[in-house]
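got a structure for you, letters missing:
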């Protein structure tokens, strides 16, 4: 009897073990499972659409070449390393990039393609000054245009910021930055909405002046910040509408925003020529509303994360 009982117990135990083994094998995915049944690996590639085309590249590229100072200051703010750039007329607040550890790749308007090719970059960022050379850049590496479209400044600016954030996995940081930018702009707009004063934007260089209105290169002052233009009829142009000092007096702006190009490129200052006897008769001069904007931010690197935040502060000073 005891022998029969032991035999039955052994049989039950064997069946239980066999059942457990069968269950474990069933839990394992079959080697011949269809590809769609297996977890897909996250793609490391990203395709970016921009004004000059569509560019596919690997995320988090290591060798980064930058021909747009706005993009350079954005990468600097995000802590992204740069391999090379044009070291001519680098804005003072980005002067660390003049160090020899960064490859000097010519100038903004005259890239050193031989040096760029030798560097073997993983990505190249360009803007308006190099747009005609886009095809030559693309022969070397994936190239992305990050120039700002001034006719839709904020949308264009945010698209560029989000593009950079996507490429370098900085989406959360960028979202916070852009929320802060929006809040600052809303604060300024609340004030300009109640402002009776009008404003004129001029650029001074080599004794000459040009004016900028809405939708122009510096039209963000009107379009985004809400300052009423002193002249609604200024032609939209990258280089501005050529004007005389008599025109400034006739327009008689309450606020005069001034970009000193000479100071921006290290060629003296346009201040003495601008503050002449005619301009001194304007409301802007009489009311101490001659607002000199930092040309490094506005002329050399506008549209970057750092420069745009500084531009906001400078415009706010007029209020």
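Received, thanks. In this text the structure is predicted, and so the values were computed from the model without any measurement.

from now on I want contacts and neighbour counts done on CA atoms only, so please keep to that.
Fine.

quick check: closest non-adjacent residue to residue 195.
residue 227 (7.9 Å; Cα to Cα, 6 or more residues apart in numbering).

what's the answer for residue 167, then?
Take residue 167 and drop its neighbours on the chain: the residue closest to it by Cα to Cα, 6+ apart is residue 59, 5.0 Å away.

here comes the other one, which I'd like you to weigh against the first:
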């Protein structure tokens, strides 16, 4: 079947359920995370400055930061796992404690003062950050990069939005926070957990998958191979369905393509089909689409919490991802 792709740029609000985790809240409970800004020291330690390169050029962080602002869900996960002092963060609107799934330890709710999509530069400045982390932030924040750098050194993704591996992002954040050893330790622990899971589930090896979100009659399907989601699922032994991967030839937006219902047949080639359906937890409307109703047990309607965490998969969220994926992949 010749698939006539309708590739269009995905708007941030369209993907809010994924990246804002309404995609949200099945967070692990754990010990208290970072405390409020008033409880933190204001003076950075006197380590040497660090210079890193990302998609907007070189950034020099003068000293190990003691006040950190995070503008993306993945940034919150990684900063918390590294023990950073987070003084302001984007909040998860769908979680009672405002944390994003996979954030361990959870951040205190009183630092979750920022909207995940609508930037408030004044609130960010009022937090008096030494550094701003935006490697997984919504494009609305990245568009304000020049303003943010006037407040504090700002770190965005190395190459493109949702294109770099979670390991690379964690190493980058670890470097600018002066926590490279902790980052490497997290990466090693996550790799071991992935290997253990893959070894315990040998049937996954070389099985195929498709991952996306259905909203408003349109399926947003991951088709590119260079993104955190694909890298993580591949590490478990899964392979992106070749027919789905072929769709990327028509162009993608942040790794995704858009399909109308008549093109949903491409899902049928995947052994594991992972689709979130925001606003319809059981996926009733999606399952009612004729080509979807034929997918049978291969279709797994996943929570928007899990879908969002997959979008920013990184070593600090591996435990959450594996725990949540196991029922669908077992």
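Looks like it arrived, so ask away. The structure displayed is predicted, hence computed values, not measured ones.

follow-up on the earlier one: how close does the residue nearest to residue 167 of the first structure sit to residue 186 of the first structure?
The spacing between residue 59 of the first structure and residue 186 of the first structure, counted by Cα to Cα, to the nearest Å, is 33 Å.

neighbour count for those two, which is higher?
More crowded of residue 59 of the first structure and residue 186, by other Cα atoms under 10 Å: residue 59, with 17 against 14.

assign the aligned residue in the second structure for that one to helix, strand or coil.
Matched by TM-score structural alignment, residue 59 of the first structure corresponds to residue 63 in the second structure. Recorded secondary structure, residue 63 of the second structure: coil (DSSP: H, G, I helix; E, B strand; the rest coil).

whatever residue of the second structure lines up with residue 243 of the first structure and residue 222 of the second structure, how far apart?
By TM-score structural alignment, residue 243 of the first structure lines up with residue 259 in the second structure. Residue 259 of the second structure sits 11 Å away from residue 222 of the second structure, taking Cα to Cα as the criterion.

what ranges do the helices span in the stretch 51-200 of the second structure?
Taking DSSP state H, counting those that start in this stretch, the helices of the stretch 51-200 of the second structure run over residues 73-81, 121-126, 139-142, 145-149, 166-176, 180-200.

among those, which is nearest residue 315 of the second structure?
Nearest to residue 315 of the second structure among the helices of the stretch 51-200 of the second structure is helix 180-200 (5.2 Å), distances taken as Cα to Cα.

residues contacting that closest one, please?
If you take Cα atoms under 8 Å, 6 or more residues apart in numbering as the criterion, helix 180-200 of the second structure is touched by 82, 167, 170-171, 174, 204-205, 235-237, 315-316, 318-319, 322.

next, the angle helix 73-81 makes with that helix.
Computed by axes from the mean of the first three to the mean of the last three Cα atoms, to 10 degrees, the angle separating helix 180-200 of the second structure from helix 73-81 equals 110 degrees.

how close does the next helix or strand after helix 180-200 of the second structure sit to the first structure?
For helix 180-200 of the second structure, the succeeding helix or strand toward the C-terminus, using DSSP states H and E, is strand 208-215. Once fitted to the first structure, strand 208-215 of the second structure is off its aligned match by 2.1 Å on average (mean Cα distance after the TM-score superposition for the first structure).

let me know the next secondary structure element after strand 208-215 of the second structure.
strand 218-222.

list the contacts of the aligned residue in the first structure for residue 73 of the second structure.
Alignment note: residue 73 of the second structure maps to residue 69 in the first structure; criterion TM-score structural alignment. When contacts are counted by Cα under 8 Å, 6+ apart, residue 69 of the first structure touches 90, 91, 300, 301, 302, 304.

nearest to residue 283 of the first structure, of those?
Distances from residue 283 of the first structure to the contacts of residue 69 of the first structure, taken as Cα to Cα, are shortest for residue 302 (28.0 Å).

the nearest residue to residue 328 of the second structure once chain neighbours are set aside: neighbour count?
Spatially, and ignoring its direct neighbours in sequence, residue 328 of the second structure is nearest to residue 300 (6.2 Å; Cα to Cα, 6+ apart). Residue 300 of the second structure: 20 surrounding residues under other Cα under 10 Å.

okay, and the counterpart of residue 300 of the second structure in the first structure sits in which element?
Aligned counterpart of residue 300 of the second structure in the first structure: residue 291 (TM-score structural alignment). Taking DSSP H and E as the criterion, residue 291 of the first structure maps to strand 290-293.

for whichever helix or strand comes after that strand, what is the distance to the chain centroid?
Next helix or strand after strand 290-293 of the first structure toward the C-terminus (DSSP H and E): helix 295. Counting by Cα atoms, centre = their mean, to the nearest Å, helix 295 of the first structure is centred 17 Å from the centre of its parent chain.

which helices and strands does the helix or strand that helix 295 of the first structure is followed by pack with?
Note on helix 295 of the first structure: by DSSP H and E, the next helix or strand toward the C-terminus is helix 305-316. Other helices and strands packing on helix 305-316 of the first structure, by 3 or more Cα pairs under 8 Å, 6 or more residues apart in numbering; DSSP states H and E, are helix 69-78, helix 171-192.
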